[in-house]
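Novice: dropping a prediction and its sequence here:
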Amino acid sequence: MNHVLCGLAANAALPSGLVDRLIAVADADIAADLAHRADLSHMQAVALASRVTESAVRLAYEGRLTAADVDPATQPHAALALLDKHSGRPEWARLLAADPVVDRRARLAACSGLPPDVVATLAADPDVRVVAELALWATPDMAAALVGHPHAEVRRAVAANEATPPAVLAALITGEGLPPARWCLVCDREETPFVHHPQCPRPDCDLLPGASCDGSHESTVHETQRMALGNPATPTEAVVSFVDHPSPLLRWALAARPDLPPEVLGRLAADPLPGVRADLAENPAIDDTLIRALAADRDHDVRRRLAHNPHVPLDVLTRLAGAAKIGSTLLPRIAVASPDEAKELAESPNPAARMLLAQRRDLPAEIRDALAADPDAKVVKSIAPHPGLSETRLRAMVDRHGAQVIAKVAANPDATSALLDDLTRHGPSIRKALREVARHRNATAPALLACLADKQARPIAAGHPALPPQVIAELLTDTDWQVAEAAAANPSLPLDVMSALVP
């Protein structure tokens, strides 16, 4: 891979004439960057697709190619991309439905809005992978038609399709009213009874670990039930009986459903599997009683997920914040806190509560400034990137808390050039700060030169337009390919250097 040419292909300042020259020598890697250019003309897109066929798919998805530009016989993947965007021609779908390559037919089956005759052809495809892909994205009528398919894998796909009619999904859970499936992926390939070993040594085997069939296609039936239980279109009354099912995966599939009655939610809250309780904890359907019970759960992930529940009371959330290691995340409940609640949190004696609030970026100036002067470094670290903080306040943060907050101060969008310059000279423990300075819009050349001394900040700084042009040119030969590529993509790279780089 020529990393310099890849970087140059992504350079927003590259003149159109040099883009043409790059297209003429592009390989797949260079073409991938060229295809993302916002200024690529239609003529250039056609030339690039002709030069590197792999780029045609990206160009088609981004609207750079039209049906008139694509030959489905020689560019089937681009034709499939246009069909997926509803920009292809119906005759292409008929041609691709008979394509000898299974993956192309399966890709076609995932496209919506196909002509009815094409859909019928795909539904009768001899390869179950094609039919299963069709079932996964089928319209309600076609999903209902495929539910009785003799292959269990197709039924599994129908169960995962949210367009499948509710009555059909209910039938898939119990099997009632459906003819027995004749095959599954396991008995297609192995003599039954068979259980696939989790550490299967065969390199060409793509059966899932633990897949099994004793003639009843049990692992696929189980997976079909799991898909249907997690499908929001499946009727509530069809799923509630699984709350005590011996399979933990089936109980787990229930836990995130927002339509479960209170008694079912209560039983899931006592489930022995922590994953079930964790999914339930984030479920907006649980009431205050269950929320408070789950807040005392012995499992850390349950408590952490509960903190992300949009309906968790603030007093519970404050207690969780100190024990659940939530990190620098704006929680849904905090994001919608009312002005009075925000004021209450800002004045809380618990620094964990103030830290949660400090993650918001829309706080009133008086609350923002009060948190900026907080005595707790974790609170200050959380508020430091908040827009609107003055240079004086940002400097005061660094003076009080030093290395604990310096990286977050450097990330503040309003940090001045003078402040960023000073931060690069702060001391030894500023590596994260250098990375933030390197990507900051206000970074100056001296600050960026300081950032180049850090291995992780160096490739970020190499792409900053405020870096001196001579330095950018020197970085093109850097031993770190990421640095060289970033320098080549730097819009401040001199035009004569750009021209000299293109063959």
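Specialist: Done, it's in.
Novice: from now on I want contacts and neighbour counts done on CA atoms only, so please keep to that.
Specialist: OK.
Novice: unless I'm mixing things up, Val70 is touching His77, no?
Specialist: No: assessed by Cα atoms under 8 Å, Val70 is found out of contact with His77, at 9.8 Å.
Novice: this is the other structure I want to compare:
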Amino acid sequence: MDHHLLCGLAANPALPPELVDRLISVADDDLADDLACRADLSRAQALALAERVEEGAVRLAYEGRLTAADIAPVAQPAAALALLGRGAGRPEWARLLAADPDHERREKLAACPGLPSDVVDTLAADPDVRVVAELALWTTTPDVTARLATHPHAEVRRAVAANEVTPPATLAALLTGASHPAARHCLVCDREEIPFVHDPQCSRPDCDLSAGASCDGSHESTAHRTQEAALRNPTTPVESVVAFADHPSMLLRWALATREDLPGDTYARLASDPTPGIRADIAENPAIDEALIRAMADDRDPAVRRALAHHPRAPLDVLTRLAATAKVGGTLLPRVADASPAEIEDLASSPDPAARRLVAHRRDLPPGIRDRLAGDPDAKVVKAVAPHPGLTEAQLRAMVDRHGVRVLAKVATNPDATPALLEELTRHEPPVRKAFREIARHRAAPPSALLACLKDSQAGPMAAAHPALPPPVITELLTDTDWQVAEAAASNPSLPLAVMSDLAWHRD
């Protein structure tokens, strides 16, 4: 029996309890993961799965299907860590795992919330710097981060700089390097003779240093990453960060671009930065004002203009200009989503198709506006409105008749598309591959349309899982040469019960 068929069967929502029990009895890690996701798994089944496969126990613990009473921390340390990660474990587990010889388990423990203070102290003194850095990154206790900010290892300080509970004064000191004794170690000089610069094309299979990591005794690459983390940290005082808007390091300037507490003149300086990515982040920043939005609408980089179009307070006239020049895509923009009824009418009545296209992406249009846009002469407007609920079959057919392949895939997504229309779309010439994928997942797709979708390599797995597919076809697909199609067929709730039983009980 191919393993992928059992995985598909484990995800089948129509699988009866006795066959779920059977799969639990033979589960490995992959199968256990699928079984643990079943919504109908009983408590007895969850316990049986957790006892058989620890990976299943881990998933069940993360999803709240197991309690502390169900876990044996010595035999199931990963599951115990999962519960501790949810704040549902026991303090004695944390003490046990803090002494675990496996550093990866201690690292995971260090990221757990609500650890007892004695466990925190133990982890803060751990001989493995990776454990201490993980604690520094995730602890919710400001006193701990303030203490670890003077740790002799630069990697721990970098983690402290990223933690939002770190006191502002501590972050300011990490940013400037003032008030703290110099770090004595970093990940680079721990492993290499200094001075050392890591080759970005390093081919050593056991090397996990980041590209460009370097140390000449000052741990410069880690110090730079510490500054970057502190600049991104919203708790770092604004008066400590504004000077970095003109810093020679692009990465440090970029770290400022998403902050929402900068003075207006700092945003303006960053909006003229030579790096397009920095300008794009500024363009989306909700803290910039309308004057800067309008100034950035003429940015030479289309990615910046696209980012600006997603600003929640972009004026509608600016959005219309951007829609015509920046390829804002097939999404409902935040400002259009918040448009008033009067603004919706103005956009829908605009002589500019770019404005009409913006509002056509809404899915709550008044029927009159929806129907007017459905008959729009511009194919891009029609494509945008095609998925809107409430459109009639005649309207959807008219869209395809007028605009053909340009709108066909979007018509196939309409929730009110009829089985007859979906079947007709599969016969369109020339065919539209994306339409097959949409039809294969449509709840109203008839068997004839699904059979056509099976011939498409990307739509095939989705069609094989559709419950409207005839049971004999589903059964035949279990032997398909494409394992994804076969697995999807095994997950199909319309698979005959006898076939399910045969799959569950007959294994090579």
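Specialist: That came through fine. No experiment lies behind these values; they were computed from the predicted model shown.
Novice: pick out whichever of Val70 and His77 of the first structure has more residues nearby.
Specialist: Taking other Cα atoms under 10 Å, Val70 of the first structure and His77 do not tie; His77 has more neighbours (24 against 21).
Novice: that one contacts Ser55, doesn't it?
Specialist: No: His77 of the first structure is not in contact with Ser55 according to Cα under 8 Å; the separation is 9.9 Å.
Novice: so what does Leu345 of the first structure match up with in the second structure?
Specialist: In the second structure, Leu345 of the first structure lines up with Leu347, judged by TM-score structural alignment.
Novice: now the element after the strand or helix carrying its match, going C-ward?
Specialist: Under the criterion of DSSP states H and E, Leu347 of the second structure resides in helix 341-348. Next along the chain after helix 341-348 of the second structure, taking DSSP H and E as the criterion, comes helix 353-360.
Novice: who's in contact with that next one?
Specialist: Helix 353-360 of the second structure is contacted by residues 319-321, 323-324, 332-333, 336, 344, 347-350, 370, 373, 378, 380-382, 384-385 when judged by Cα atoms under 8 Å, 6 or more residues apart in numbering.
Novice: going along the chain, name the strands of the stretch 51-200 of the first structure.
Specialist: For the stretch 51-200 of the first structure, the strands defined by DSSP state E, counting those that start in this stretch cover 194-195.
Novice: distance check, Met142 of the first structure against Gly88 of the first structure.
Specialist: Counting by Cα to Cα, to the nearest Å, the separation of Met142 of the first structure from Gly88 of the first structure is 22 Å.
Novice: look at these two and report which has more neighbours.
Specialist: Legend: neighbour count by other Cα under 10 Å for Met142 of the first structure and Gly88, higher for Gly88 (21 against 18).
Novice: quick check: the more buried one vs Gly388 of the first structure, distance?
Specialist: As judged by Cα to Cα, Gly88 of the first structure and Gly388 of the first structure stand 49 Å apart.
Novice: and Ala281 of the first structure, by the same measure?
Specialist: Look at Ala281 of the first structure and Gly388 of the first structure: by Cα to Cα, they are 36 Å apart.
Novice: who has more neighbours, those two?
Specialist: Ranked by neighbour count (other Cα under 10 Å), Ala281 of the first structure and Gly388 place Ala281 first, with 32 against 16.
Novice: so what does that one match up with in the second structure?
Specialist: Aligned counterpart of Ala281 of the first structure in the second structure: Ala283 (TM-score structural alignment).
Novice: need the next SSE after the longest helix belonging to the first structure, C-terminal direction.
Specialist: If you go by DSSP state H, the first structure has its longest helix at helix 218-230. Proceeding N to C from helix 218-230 of the first structure, the next assigned helix or strand is helix 236-239, under DSSP H and E.
Novice: which other helices and strands contact that following helix?
Specialist: On a contact count with 3 or more Cα pairs under 8 Å, 6 or more residues apart in numbering; DSSP states H and E, helix 236-239 of the first structure meets no helix or strand.
Novice: which stretch of the second structure lines up against that helix?
Specialist: Using TM-score structural alignment, helix 236-239 of the first structure pairs with 238-241 in the second structure.
Novice: superpose on the first structure and give me the mean offset of that stretch.
Specialist: On superposition with the first structure, the mean distance recorded for stretch 238-241 of the second structure (mean Cα distance after the TM-score superposition for the first structure) is 0.7 Å.
Novice: stretch 46-62 of the second structure spans what distance, first to last residue?
Specialist: End-to-end distance for stretch 46-62 of the second structure: 13 Å, by Cα to Cα.
Novice: then stretch 463-482 of the second structure?
Specialist: 13 Å.
Novice: now do the same contact list for His300 of the first structure.
Specialist: Here His300 of the first structure is in contact with Ala324 (Cα under 8 Å, 6+ apart).
Novice: apart from its chain neighbours, what residue comes closest to the residue most central in space within the first structure?
Specialist: In the first structure, the C-alpha nearest the mean C-alpha coordinate belongs to Thr329, at 16.6 Å (Cα atoms, centre = their mean). The shortest distance from Thr329 of the first structure to any non-neighbouring residue, by Cα to Cα, 6 or more residues apart in numbering, is to Gln359 (6.6 Å).
Novice: please report the distance of the aligned residue in the second structure for the one you found from Arg306 of the second structure.
Specialist: Aligned counterpart of Gln359 of the first structure in the second structure: His361 (TM-score structural alignment). Using Cα to Cα, we find His361 of the second structure at a distance of 16 Å from Arg306 of the second structure.
Novice: Asp399 of the first structure pairs with which position in the second structure?
Specialist: By TM-score structural alignment, Asp399 of the first structure lines up with Asp401.
Novice: now whichever strand or helix holds that match: how far from the chain's centre is it?
Specialist: Secondary structure from DSSP H and E places Asp401 of the second structure in helix 393-403. On the basis of Cα atoms, centre = their mean, to the nearest Å, helix 393-403 of the second structure sits 35 Å off its chain's mean C-alpha point.
Novice: how about stretch 91-100 of the second structure?
Specialist: The chain centroid and the centroid of stretch 91-100 of the second structure are separated by 32 Å, computed with Cα atoms, centre = their mean.
Novice: and it, which stretch of the first structure?
Specialist: The aligned range for stretch 91-100 of the second structure in the first structure is 90-99, by TM-score structural alignment.
Novice: what residues of the match of helix 236-239 of the first structure count as buried?
Specialist: Val238, Ser240, Val241 (16 or more other Cα atoms under 10 Å).
Novice: and stretch 73-87 of the second structure, by the same measure?
Specialist: Pro73, Gln76, Pro77, Ala78, Ala79, Ala80, Leu81, Ala82, Leu83, Leu84, Gly85, Arg86.
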